[in-house]
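A.B. asks: Got a sequence here, can you build the structure:
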Amino acid sequence: MPSRLFQTVVIVLLVGLIAVFAYMLMKGPEEKIGVLKKAPDFTLTNLDGKEVSLADTAGKAKLVYFFFSTCPDVCPPSTYTLSKIQNVLKDKGAFGSKTALMSITFDPTKDTPERLKEFADRYNPDYSAWYFLRGEEKATIELAEKFGVLVAKDPQGDSWTHSNLFLLVDGKGDLRTYYSAHDEDLDVEKVANDLIRISKEK
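C.D. replies: Presented below is the predicted three-dimensional model:
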C-alpha cells in the first residue's frame, strides 16, 4: 500500500491540477499572457552528452515539460501532444528559429541516454530544437519544484507522481503560463500560436 505521505502528495497534486484547470477555463483565447515569475535557469545534459541550459534558448519561446520515460500513464500521451505542437510550429515555420521544446526527466537512474533516446525517437522529434535532458535526480526534482511542478517518489517503491504540465517560458526567461499536458481537449494549434505570439514580444 502507498505510504500516507505519498497519498497526501497525490491529493495536493490533484488540488493543484484542479486550480490549473480553473485558471485555464477563465482565460480567453487571445487574452494577454502575463508574467508569473522568472523561470529558474539550469544546465542539464542532452542525448549527445552536451550541456544545455535554459539560457541557450534565449530569444525563443519554449515549452518545458518534466516527465519520466517509464511512466505508465500520462507521460507518453503528453509527449505525443508535444510532437503535435512541434509539427504545427514546423508547418508555421517557427520551430527552431523562434520556438523550442525542452523535455526533462526526473528519473535519470532509469532514463539513461540510451533509454531516453529510445523513448524520444517514438515521437519523431526534431532534435535541433526539441531537447531531451537529464541531470542528477535530486537537483532535477528541485528544479521542477522551482518551476511549480511537484514531483514525489513513493518511498516504498519506485513509482512517481507529478504535476503533468507544459510550462511556457518566453525568450527573456520569464515563466508565462501553464497548460495541462494530459488534457484531451488541449488545442495544440492555440498552444503553438501562443508560443509564436510570445516569441514576437520584445
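A.B. asks: going forward, measure contacts and count neighbours with C-alpha atoms only.
C.D. replies: OK.
A.B. asks: sec struct for the residue positioned nearest the centre of the chain, please.
C.D. replies: Among the residues of the chain, residue 65 comes closest to the average C-alpha position under C-alpha atoms, centre = their mean, at 1.0 Å. Here residue 65 is strand, with the state taken from DSSP: H, G, I helix; E, B strand; the rest coil.
A.B. asks: so who does it touch?
C.D. replies: By C-alpha atoms under 8 Å, 6 or more residues apart in numbering, the contact list for residue 65 reads 102, 103, 104, 164, 165, 166, 167.
A.B. asks: give me every residue that touches the second one.
C.D. replies: Under the criterion of C-alpha under 8 Å, 6+ apart, the contact partners of residue 103 comprise 64, 65, 66, 67, 130, 131, 132, 133.
A.B. asks: contacting residues around residue 178?
C.D. replies: Counting by C-alpha under 8 Å, 6+ apart, residue 178 makes contact with 20, 165, 166, 167, 168.
A.B. asks: Now intersect these with the helices, please.
C.D. replies: Within the contacts of residue 178, residues falling in helices by DSSP state H are residue 20.
A.B. asks: could you dump the contacts of residue 178 to CSV with neighbour count and distance to residue 51?
C.D. replies: Converted to CSV, those look like this (neighbours: other C-alpha atoms under 10 Å; distance: C-alpha to C-alpha, whole Å):
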residue, neighbour count, distance to residue 51
20, 16, 32
165, 24, 24
166, 25, 22
167, 24, 21
168, 24, 21
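A.B. asks: out of the contacts of residue 178, what pair is the most spread apart?
C.D. replies: Pairwise distances among the contacts of residue 178 were taken by C-alpha to C-alpha; the largest, 13.6 Å, belongs to 20 and 168.
A.B. asks: got a list of contacts for stretch 81-97?
C.D. replies: Stretch 81-97 has contacts (C-alpha under 8 Å, 6+ apart) with 60, 99, 101, 123-125, 128-129, 181, 188-189, 191-192, 196.
A.B. asks: Here is the second sequence; please produce its structure so I can put it next to the first one:
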Amino acid sequence: MKSGSLGRYRLFRTSLRVVLIGLIGTAFWIWMKNRVERLPFYTKTQEGVLEGLGHFGQVPDFSLIERSGRNLGLADLQGKVWIANFIYTHCSDSCPLQSARMAELQKDLSEEKEPVLSLSKDVRLVSISVDPERDTPEVLSEYAKRYGADPSRWFFLTGEKEAIYHLAQGGFHLSAVEVPSEEQDASGATYIHSSRFVLVDRQGQIRGYYHSTDSEALRRLLRDVRTLLQEKT
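C.D. replies: Next up, the predicted model:
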C-alpha cells in the first residue's frame, strides 16, 4: 500500500474508532439514565440497610385468609398505607421479636398518640404466616391475642403455601424457605424467612424495607409512614 493511501487508511480507521467510541458512550449514557430513573433511589449505611423511600415494585394481587376467617387481598388494602412482615407462630427465633415490634408500631401509630398517623383510618399492619399448614385462622387468632393485635387494624394471614411463598419471594422479594427435617439445626427452625418489615403505599407499591431488630430503622419507618400519608393519591 502506498504511503498516501496508508495515511488515509489510518486516518479513516482513527476517525471510525472515535465515532464508535462516541456512539457507545452516548448509548451507555442513555441506558444508565433510563436505568437510574427506573431503579428506586436509596442510600446504604455501613450496615447495608436501605434508607430513603423508593419504588421497589408493585405488590401482586393476592387472596389469603385472615384470622377472622374472611378472605383478604390487595384490593382490601388499596387506599391504605400498610406494613407487612412474614412470621410463623411456632417460630422461636425472630418472630416473637417481630411481633413485639409490630405491637409497638400499633401503639406508636395509635390515634391517641399520633393523630396525623391515624391507624384506624389510613394505616394497616399485615403479618403473613409462612407455615400455613399449622397456622390456621384459629391458631393465628390466639397468637394475635398475645400481642394485643387490634383485629380491625392488624391482620394475620394464612392460606395456600404456594400462594404465600410466591407472594413473599416474587412479590415482596424476600426470602421464605422451608427447611427439610434432615437439615434442621439445634434451634429447630423449620422455616428460614426474612425479618424485614415492608412498607407499602396506598397504590400497592413497595416503598421501603426495614430491619425489625433495628430501633433506628423503625423510627425511620414511622417517619416514612408519615411521608406516605401526606402523598397525594
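A.B. asks: picking that back up, out of the contacts of stretch 81-97 of structure 1, list just those in strands.
C.D. replies: The strands in this structure, assigned by DSSP state E, contain 99, 101 from those.
A.B. asks: related to what we said a few turns ago, quick check: strands, which of the contacts of residue 178 of structure 1 are part of them?
C.D. replies: In strands, judged by DSSP E, the following of these are found: 165, 166, 167, 168.
A.B. asks: Kindly reformat those as CSV containing distance to residue 82 of structure 1.
C.D. replies: CSV is the format used below for those (distance: C-alpha to C-alpha, whole Å):
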residue, distance to residue 82 of structure 1
165, 11
166, 9
167, 12
168, 12
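A.B. asks: how would you label residue 117 of structure 1: helix, strand or coil?
C.D. replies: Assignment for residue 117 of structure 1 (three-state DSSP): helix.
A.B. asks: Tell me how many other residues crowd residue 204 of structure 2.
C.D. replies: Neighbours of residue 204 of structure 2 under the rule other C-alpha atoms under 10 Å: 21.
A.B. asks: How about the one 3 residues further on?
C.D. replies: Summarising burial for residue 207 of structure 2: neighbours were counted as other C-alpha under 10 Å, giving 20.
A.B. asks: next one: residue 97 of structure 2
C.D. replies: Under the criterion other C-alpha under 10 Å, the count of neighbours that residue 97 of structure 2 has is 14.
A.B. asks: Could you find the counterpart of it in structure 1?
C.D. replies: Aligned by TM-score structural alignment, residue 97 of structure 2 pairs with residue 77 of structure 1.
A.B. asks: quick one: contacts for its match?
C.D. replies: Taking C-alpha under 8 Å, 6+ apart, we find residue 77 of structure 1 in contact with residue 182.
A.B. asks: Could you check how far it is from residue 93 of structure 1?
C.D. replies: Going from residue 77 of structure 1 to residue 93 of structure 1 by C-alpha to C-alpha, to the nearest Å gives 24 Å.
A.B. asks: do the same with residue 49 of structure 1
C.D. replies: Noted for residue 49 of structure 1: a distance of 28 Å to residue 93 of structure 1, by C-alpha to C-alpha.
A.B. asks: Where does the counterpart of residue 49 of structure 2 in structure 1 fall, secondary structure wise?
C.D. replies: The alignment partner of residue 49 of structure 2 in structure 1, by TM-score structural alignment, is residue 23. Using DSSP states H and E, the element containing residue 23 of structure 1 is helix 4-26.
A.B. asks: which secondary structure elements does that helix contact?
C.D. replies: Under the contact definition 3 or more C-alpha pairs under 8 Å, 6 or more residues apart in numbering; DSSP states H and E, helix 4-26 of structure 1 sits against strand 151-153, strand 160-162, strand 174-180.
A.B. asks: which one of these lies closest to residue 43 of structure 1?
C.D. replies: Using C-alpha to C-alpha, the helices and strands packed on helix 4-26 of structure 1 put strand 174-180 closest to residue 43 of structure 1, at 16.5 Å.
A.B. asks: what angle separates that closest one from helix 4-26?
C.D. replies: 100 degrees (axes from the mean of the first three to the mean of the last three C-alpha atoms, to 10 degrees).
A.B. asks: Where does strand 174-180 of structure 1 end up in structure 2?
C.D. replies: Under TM-score structural alignment, the counterpart of strand 174-180 of structure 1 in structure 2 spans residues 205-211.
A.B. asks: next one: stretch 126-138 of structure 1
C.D. replies: Stretch 126-138 of structure 1 corresponds to residues 150-162 in structure 2, going by TM-score structural alignment.
A.B. asks: how about the helices and strands packed on helix 4-26 of structure 1 in a markdown table, adding distance to residue 87 of structure 1?
C.D. replies: Formatted as a markdown table, the helices and strands packed on helix 4-26 of structure 1 follow (distance: least, C-alpha to C-alpha, whole Å):
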| stretch | distance to residue 87 of structure 1 |
| --- | --- |
| strand 151-153 | 29 |
| strand 160-162 | 26 |
| strand 174-180 | 18 |
